[in-house]
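>>> got a sequence here, can you model it:
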Amino acid sequence: MLEERGFSTVALASVRVQAEKTRPPRALWTSAVLGRPVAEPDDRDFQLRVLRTALGLLERTDGPVILEDFPDDPPGLKDTPGWTAPATRAATVSTAAEWRDAFRAEMQALMPLWKAAQDRFGRTSIGLSFLPPEAWPDLAAEVLAGGLPVTPRLGTTALTVRFFCDDLKALYGEAAQAKGPKPSPMQVDTWFWRATVAGEMLRAIRKVAMESENNGLKTVGGRFFVPTPWV
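I've put the predicted structure just below:
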């Protein structure tokens, strides 16, 4: 509709297959982490290159559909030398109670790092779920046991579990940056999804959500709990 009214448009595409299906008039795909289509915060030079390339598509007249790939991977996909992943605890679990206990033990071990990260950066992004971290293991166990917990301030199970998952991923991500050089997003993701009890537990929670008769929980479970590359 914008194009029909004379306004040229260009999209920044994070998922190329989606752009191929929706076929916008012009789109630039980048390999940046989902949610960061112009790459990491504070990387001004790389961001400007992406934006200038995207805006350059507005000068093209060989449409009606133009799909281009940005040629370079952002620095965030490359490992940061010298970063060491926090130690985590291996666990063999199957029941909801075993998940709760293993998750609680791992999280307690990481809490000093999370607090150190707050001192280092002066902030935290935790708080979407309106639940303190010490309440998370019991919430996770309830979901894994088939329960439908609801936080009064959120009002639905879907939002309660979704924002708990967001808070959990944020806490681990902040703890990973507490000491030493700043890790790349890919390093943090690889550590979280491949080497932590919490990452494996979120996959288990996603499975329960996808099989739930609660349509809201099923919807958010399929879309928000685990990024597609780590399912």
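
>>> C-alpha only now, for contacts and for neighbours.
Fine.

>>> just the buried positions in the helix of greatest length in the chain, please.
Criterion DSSP state H: the longest helix present in the chain is helix 96-121. Neighbour counts over helix 96-121 (16 or more other C-alpha atoms under 10 Å) mark 96-97, 99-104, 106-107, 110, 113-118 as buried.

>>> which helices and strands does it pack with?
helix 136-144, helix 157-175, helix 197-210 (3 or more C-alpha pairs under 8 Å, 6 or more residues apart in numbering; DSSP states H and E).

>>> between the shortest one and helix 157-175, how many degrees?
Pointing back at helix 136-144 there. Here helix 136-144 points in a direction 140 degrees away from that of helix 157-175 (axes from the mean of the first three to the mean of the last three C-alpha atoms, to 10 degrees).

>>> could you also give me the structure for this next sequence, so I can compare it with the first?
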Amino acid sequence: MAEERQPVIQVKNLYKIYRVGHNKVRALNGVDLEIYRGEFCSIVGTSGSGKSTMLNMLAGLEKPTKGEVIISGEHLERMNENQLVKFRREHVGFIFQSFNLLGTMNAKENVALPLTFRGVPKKVRLDKADKMLDLVGLRKHKTHRPNEMSGGQQQRVGVARALVVDPEIIFADEPTGNLDSNTSAEVMELMKKIVREQNQTLVMVTHDNHLASFADRIFHIIDGKIVKIEDNRKNREVVEA
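Now for the predicted structure:
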């Protein structure tokens, strides 16, 4: 199983220390973890636990004070800003809490947007966006603008936009924070299904234990340390057996 495969994400002895006045705050305090291709993992913790810092480190948005972040065999902590931007553009998709859709564009144009930055021709961009919107169940909403869609539909557009670049890894930051519980569950099921079908890797940060439980594995973080790793696949196998 997973143990025999190469991890797509490796974190080794990771520290992030901030100075606040004369004090040092250890946002991450010696984290080690491995995540494999095709896994849906969640990092769960309360506000201030270090989970958002962890996501920023994995996405190369912040530099560690000490330690290693290795994604697809590449050391993020050794890269300069230009290399990190290129790495994110080529390997990573993001899903945000606030959807971050452009109000002047319809669903298809919003999904196609990341491909514009890659210089993909317009017809190819729109064809690909079209397929992604089918994948997330928005066949009938392709020409709708964000203000003509519900929150759940907007977040589905957000998921499609993250997928359109064929990312190896998708990072999701409280992706259902603005949605009600039923819609949240629908979006989580969708994300889980897509990870399975596309064999992509999804890392989600959340404070919500229930949402975290949709993942294959759950990393519990407290005071910058991983204190427990739950393997839901084993639990599910027991239930299904």
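
>>> TM between them?
Here the TM-score for the pair of chains, by TM-score structural alignment, normalised by the length of the first structure, is 0.31; 122 aligned residues with a C-alpha RMSD of 5.7 Å.

>>> on that earlier part again, which among the helices and strands packed on helix 96-121 of the first structure is found nearest to Leu55 of the first structure?
Of all those, it is helix 157-175 that lies closest to Leu55 of the first structure, at 32.5 Å by C-alpha to C-alpha.

>>> packing partners for the helix or strand just after that closest one?
Proceeding N to C from helix 157-175 of the first structure, the next assigned helix or strand is helix 185-195, under DSSP states H and E. Packed against helix 185-195 of the first structure, as judged by 3+ C-alpha pairs under 8 Å, 6+ apart, are the following elements: helix 157-175, helix 197-210.

>>> so for the longest helix along the second structure, what gets flagged as buried?
The residue-count maximum for a helix in the second structure (DSSP H) belongs to helix 181-198. Of all the residues in helix 181-198 of the second structure, those buried under the rule 16+ other C-alpha under 10 Å are Thr183, Ser184, Ala185, Val187, Met188, Leu190, Met191, Lys192, Ile194, Val195.

>>> for the closest residue to the third one other than its chain neighbours, give its distance to Ala129 of the second structure.
It refers to Ala185 of the second structure. Spatial nearest neighbour of Ala185 of the second structure, chain neighbours left out: Leu211 (7.5 Å); criterion: C-alpha to C-alpha, 6 or more residues apart in numbering. Distance, Leu211 of the second structure to Ala129 of the second structure, by C-alpha to C-alpha, to the nearest Å: 27 Å.

>>> neighbour count for the two, which is higher?
Relative neighbour count places Ala129 above the other of Leu211 of the second structure and Ala129, with 27 against 20, counting by other C-alpha atoms under 10 Å.

>>> next one: that one relative to Leu115 of the second structure, how far apart?
Taking C-alpha to C-alpha, one finds Ala129 of the second structure at 9 Å from Leu115 of the second structure.

>>> in a markdown table: the helices and strands packed on helix 96-121 of the first structure, plus distance to Gly56 of the first structure.
Shown next, in a markdown table, are those (distance: least, C-alpha to C-alpha, whole Å):
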| stretch | distance to Gly56 of the first structure |
| --- | --- |
| helix 136-144 | 47 |
| helix 157-175 | 35 |
| helix 197-210 | 40 |
